[in-house]
Each structure stands twice: as structure tokens, then as C-alpha cells.
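1. attaching a predicted model along with its sequence, questions to come.
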Amino acid sequence: MRLDLALTRLRFTKTRSTARALVEAGHLRVNGQRVTQSSRSISVGDVLTLPRGKSVAVVQLLTLPERRGPPAEAQSCYRTLDPTGETAIAKDNSQDIKGNLSP
């Protein structure tokens, strides 16, 4: 299945063109590799890393959705690998930055 189509059916984006723009901007990784082609094929077992607002979602595909159905149906197609956001790629490093800031 095409990556942009999967992102839309999994309800990570509202439209396929939004998914295509997200992928082509280089904001998505598949199995740790940056992807810039929305036509890239994905399969069951692949790990997707994608932006979700100010955080990062890391999910593994369990099945490929056949349609863009209700949210519960879409969520049953993947599992979140880092629900707390504690992995290095999903961690917010803003607290780790120390500099010469005046009070």
C-alpha cells in the first residue's frame, strides 16, 4: 500500500494530499529511514515515526486498512510503540538546553 494512502486511512492526516505534503517535506520515517516519496510502499510490521503536533508518534503497523473508517477501526490497525514519549527520538529536549539566559 502507498504511504500517503495508508496515512489517510489510518487517520494520521485528513486528506491524501496533506499526507503527500508531509512525506515530501521529509517529516516521516519508515523503519528508521527518512522517506520523501509518497508512493513508497509499506507493509505490515513497518514502524512509522511521524509528527503529531508538538510530539512524535512511533507506531508499528499490525494490518493495512482497507478503507478510511471510524477512528476505532483505524487505531486497531497499529500499535503505539512509545505511548509516553520517552524514546530519544520522541523526547522533548527543551529542558536539557542550558544557556546564558538573563533572568
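-> Yep, it's here. As the structure is a computational prediction, the values presented were derived from the model and not from experiment.
2. C-alpha from now on. contacts and neighbour counts both.
-> OK.
3. what's the longest helix in the chain?
-> In the chain, with assignment by DSSP state H, the single longest helix is helix 16-24.
4. and whichever helix or strand comes after that helix, what does it pack onto?
-> Once helix 16-24 ends, the next helix or strand along the chain (criterion: DSSP states H and E) is strand 28-30. With contacts defined as 3 or more Cα pairs under 8 Å, 6 or more residues apart in numbering; DSSP states H and E, strand 28-30 has these neighbours: strand 33-35, strand 47-52.
5. before we move on, back to that, report the distance from the longest helix of the chain to the chain centre.
-> 12 Å (Cα atoms, centre = their mean, to the nearest Å).
6. A further structure is provided below for comparison with the first:
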Amino acid sequence: MVKARTSAAALVSAGHVRINGVRETSPGHGVKIGDVLTIALDRNVRVLRVTGFAERRGDATSVRGLYDDVEAGGRS
């Protein structure tokens, strides 16, 4: 959703991320497979379900299979 970990941490710290409907403000909070993340980005809101984790950090195309876009009704 964002390009850098620092940007992701800033979103969480600012209260723009919910995990299973609960606002999270700690960037170190863990997520599990099946968790639903609601992320407010600019004027958009993304709702994603975690379906897996990567062994290593990768580019945007390598992580697309690790979440479902809940609002689109399927894979992103």
C-alpha cells in the first residue's frame, strides 16, 4: 500500500489502520493470517484480508498473492 516501512509505520501511528475493526497505533503490532486490515490512504480506504506471509521482503508484484481485497470481493 505504501513504498517504505517508515511510511507504513507513520500510517499506523497516525491511527489510519484498523486490524479486525480495532484502530491500531503501535507499528510493531503483529498480524495473523485471516486478519482484516482497513487502511485509510489519502481519499481511499482499502480493506484487505491477510492470506499469507513472504519469506523475504520483495517488490509490489511479489506480495499481491498474500492478501485478498475484501471490498473487491476477491484477489487483488
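-> Right, received. Where do you want to start? In this text the structure is predicted, and so the values were computed from the model without any measurement.
7. pick the most buried one from the helices and strands packed on strand 28-30 of the first structure.
-> Ranked by mean neighbour count, these are led by strand 47-52 with a mean of 19 (mean count of other Cα atoms under 10 Å).
8. quick one: that strand to helix 16-24, angle?
-> Computed by axes from the mean of the first three to the mean of the last three Cα atoms, to 10 degrees, the angle separating strand 47-52 of the first structure from helix 16-24 equals 110 degrees.
9. next, count neighbours for residue 72 of the second structure.
-> 11 (other Cα atoms under 10 Å).
10. and the counterpart of it in the first structure, what does it touch?
-> Counting by TM-score structural alignment, residue 72 of the second structure corresponds to residue 83 in the first structure. Residue 83 of the first structure makes contact with no residue, according to Cα atoms under 8 Å, 6 or more residues apart in numbering.
11. now name the helix or strand holding residue 48 of the second structure.
-> strand 44-50.
12. and the spatially most central residue of the first structure, what does it touch?
-> The centre of the first structure sits closest to residue 50, judged by Cα atoms, centre = their mean, with a distance of 2.5 Å. Residues near residue 50 of the first structure by Cα under 8 Å, 6+ apart: 27-29, 56-58.
13. want to try TSV for the helices and strands packed on strand 28-30 of the first structure, with distance to residue 16 of the first structure as columns?
-> Formatted as TSV, these follow (distance: least, Cα to Cα, whole Å):
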stretch	distance to residue 16 of the first structure
strand 33-35	16
strand 47-52	15
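14. right, so of the ones you listed, which gets closest to residue 22 of the first structure?
-> Nearest to residue 22 of the first structure, of all those, is strand 47-52, at 9.0 Å by Cα to Cα.
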